[in-house]
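Asks: sequence unavailable; structure follows:
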């Protein structure tokens, strides 16, 4: 299919082609005090409040009261309107920017509105797109789970018996989810240096094994009453607002000591970074692929009618040292998941847990299975639990992150001119506070 053409100049390698139209929250040079919704397109953003105020949605009469919807400091109100509305707004904006738009008078031929609402991206700042009430992180990347299980047990027992029967997850901390670009403070916590000591003698120390986790995040746009599950299939699919990139920063040494018997706690609650622009499922529809083969007959509440319920998103991770040397340390597809987000939603709510608009779900670390490596979603895997040094530019090495290191995650689908991308998910490590 030929790329959609726009009257607006869009670089061919832009993540935000006319095929995308992701939603986010901005403030800007011309209005620095007010957070409001926008879409990203090429090197610009369309301020949806300014666009609404100038009757920009007059060609979409099905959208009621757009000015109220797009005057909010988060996307929650818009998300709650449901996928039909999300898709109609996206399609309408695609038409507004199309070279052959049916409404040229609204923006293409309206220089004053372009000046007011079509802003250079570099003159804007992004913020968390949603008000996040709850955050749950899953463990759906089977290759990662196998690699880590092999390190701490053995390959024959790498996966726990429940792993292929249900999406394993834990409840994270919504208050420490931050937008891309936010600096991440190295956490303090209890660490057991001598694992042979009896009784054990942990110390309180800054994390020494600070890691990344390359993940996809999913924001919800639907709620369910307490006690009533969201069913697999169309209902679970319709509960998805859109997707972001995610880095679930992890303190591996703190995690090793604390996670028995209830799982991660302080090792995971000090920071989770998400990218700024929410990519709708409709933008990713053409990139659906089959998820990993399970081999286990899952229970009815997890059986999907279609196997192509994950996406072939090309993900990559760069590590930049404090000296400015950048090394690409991972390239992997988002398809390497055993469980899809609809399955995560269905299982999360099967006991009657009420999900809410703005809830965030994480996929868990996504790693490939190539023998050459270079497709691993965590340093823990790349350094084999600290046994191997990772070579990076500047004649330097890493096992885990040092203070001043910057991690950049990117993700994109499609070819130049029609790229559907997420932008960047970036974080830089700051030194721990002395306690």
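Replies: Everything's here; your move. Quantities reported herein were computed from a predicted structural model and do not represent experimental measurements. Residues are numbered from 1 along each chain as shown.
Asks: could you use CA atoms for every contact and neighbour count after this?
Replies: Will do.
Asks: any buried residues in stretch 409-428, and which?
Replies: Using 16 or more other CA atoms under 10 Å as the test for burial, stretch 409-428 gives 409-414, 417-428.
Asks: do stretch 151-170 as well
Replies: In terms of neighbour count (16+ other CA under 10 Å), stretch 151-170 has its buried residues at 158, 159, 163, 164, 166, 167, 168, 169.
Asks: let's bring in a second model and compare:
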């Protein structure tokens, strides 16, 4: 498959004349993610992150420095057309960008097209038509299920089918946009009837997002062997949850208002090509687990369908920031803790003929771990509110309070390869309105 082709753009020894890119945690020259940004006083345009700068693709196109068939897409105010191009063309654009940012002789020509990232506003990469949240983090499913069904935490279908639900795309926002504490109907344990009030159990969920590139026609499933060709890139995702609202409303049809008030994503689209060196084998299923049905089974996906990505969640409270204390790390763990691969998610989503469209976003669901240091939500860390967390400021938390800020980060790494990252997925909690 095309995303397996490693070339000079992945060379760990390759450096850029953009000095800040060399050794950058997230955006060395080996990454080159796409995003939508606005320089001060200007309209949104497509850019590429390189170190602490953003390269203006429209300026490159106007200078005739991108392939002719991609020039118009590079001048757009959305990533939709670039997401929809064939992986081979996306790889070709990547090689052009890498060469321009590597060759010292092009510095004088290209440097005026760079913008200081901190001086720019970042936007959603494209209009998100549909958003589907999966539930492929088996340890999260076990950890949560154990709180309600200690002897049988997983429901019977979990190991047979990638569970998911259709979320709300209109309330997805890029990193940095605050979250207003939602109100909802909830039933406190001591109450005889529900109340309508601000959630008292606001939680984060550690997820990855999967951007759909080329879609499929209605009625035409996507074979598992072709699923990777439909993925345009990856981001980080925080699917905020009002646990008390969720507990009251989720039966019989699942989450609704407890989830659709806000979701946060990191704004940079990390391409499959950038992640090619970090593909790893999907962990073997435990002995006795059922094997996937044929439409979800593929040898290449088993061998390379998982990602060598390490995820982290950080919390800072208002008191911590006032005292000058750094954020406190709540958890860290690998993305390989997913029971189903992203290719299986795509294939299953389209298996009934559902038409995926360019710019659709899929969430993995909460990626957690079997041990506390890797738990992907406060619902797990606090054991449903029974065990408060102690913070460096002397404060405790069971769920998020107003003024709290959650930051999700991630890095992809492999022996002998340059580490790349995803940028931040960050938001602060504001009081209910």
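Replies: Cool, the structure landed. Computed from a predicted model, the values in this text were never measured in an experiment.
Asks: coming back round to it: secondary structure and distance to residue 397 of the first structure added to the buried residues of stretch 151-170 of the first structure, as CSV?
Replies: Below are those laid out as CSV (DSSP: H, G, I helix; E, B strand; the rest coil; distance: CA to CA, whole Å):
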residue, secondary structure, distance to residue 397 of the first structure
158, coil, 28
159, coil, 30
163, coil, 34
164, coil, 36
166, coil, 38
167, coil, 35
168, coil, 33
169, strand, 32
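Asks: closest one to residue 77 of the first structure out of those residues, please.
Replies: residue 169 (27.3 Å; CA to CA).
Asks: name the nearest residue to that closest one, sequence neighbours excluded.
Replies: Closest residue in space to residue 169 of the first structure, ignoring its immediate chain neighbours: residue 138 at 3.9 Å, by CA to CA, 6 or more residues apart in numbering.
Asks: what's the match for the one you found in the second structure?
Replies: The equivalent of residue 138 of the first structure in the second structure is residue 134 (alignment by TM-score structural alignment).
Asks: same deal with residue 27 of the first structure?
Replies: Match for residue 27 of the first structure (TM-score structural alignment): residue 38.
Asks: quick one: contacts for that match?
Replies: By CA atoms under 8 Å, 6 or more residues apart in numbering, the contact list for residue 38 of the second structure reads 44, 45, 120, 121, 122, 123.
Asks: gap between the fourth one and residue 42 of the second structure?
Replies: So that's residue 121 of the second structure. Per CA to CA, to the nearest Å, residue 121 of the second structure is found 10 Å from residue 42 of the second structure.
Asks: for the third one, same thing?
Replies: Taken as CA to CA, the spacing of residue 120 of the second structure relative to residue 42 of the second structure amounts to 10 Å.
Asks: so those two - more neighbours on which side?
Replies: Set side by side, residue 120 of the second structure and residue 42 show more neighbours around residue 120, with 18 against 10, by other CA atoms under 10 Å.
Asks: identify the residue nearest the more buried one in space, chain neighbours excluded?
Replies: residue 39 (4.7 Å).
Asks: burial check on that neighbour, number of neighbours?
Replies: 18.
Asks: can you name the element that comes right after the longest helix seen in the first structure?
Replies: Ranked by residue count, the top helix of the first structure under DSSP state H comes out as helix 83-97. Using DSSP states H and E, the helix or strand that follows helix 83-97 of the first structure in sequence is helix 111-117.
Asks: can you name every helix or strand that that next one contacts?
Replies: Helix 111-117 of the first structure is packed against strand 44-47, helix 48-53, with contacts defined by 3 or more CA pairs under 8 Å, 6 or more residues apart in numbering; DSSP states H and E.
Asks: between these, which gets nearest to residue 380 of the first structure?
Replies: Smallest distance to residue 380 of the first structure across these (CA to CA): 37.3 Å, for strand 44-47.
Asks: quick check: which element contains residue 329 of the second structure?
Replies: According to DSSP H and E, residue 329 of the second structure maps onto strand 328-334.
Asks: tell me the helix or strand right after that strand.
Replies: The first helix or strand that comes after strand 328-334 of the second structure along the chain, using DSSP H and E, is helix 342-349.
Asks: so residue 342 of the first structure makes contact with residue 236?
Replies: Yes. Residue 342 of the first structure is within contact range of residue 236, at 5.0 Å (criterion: CA atoms under 8 Å).
Asks: tell me which of the two has more neighbours.
Replies: Legend: neighbour count by other CA under 10 Å for residue 342 of the first structure and residue 236, higher for residue 342 (24 against 21).
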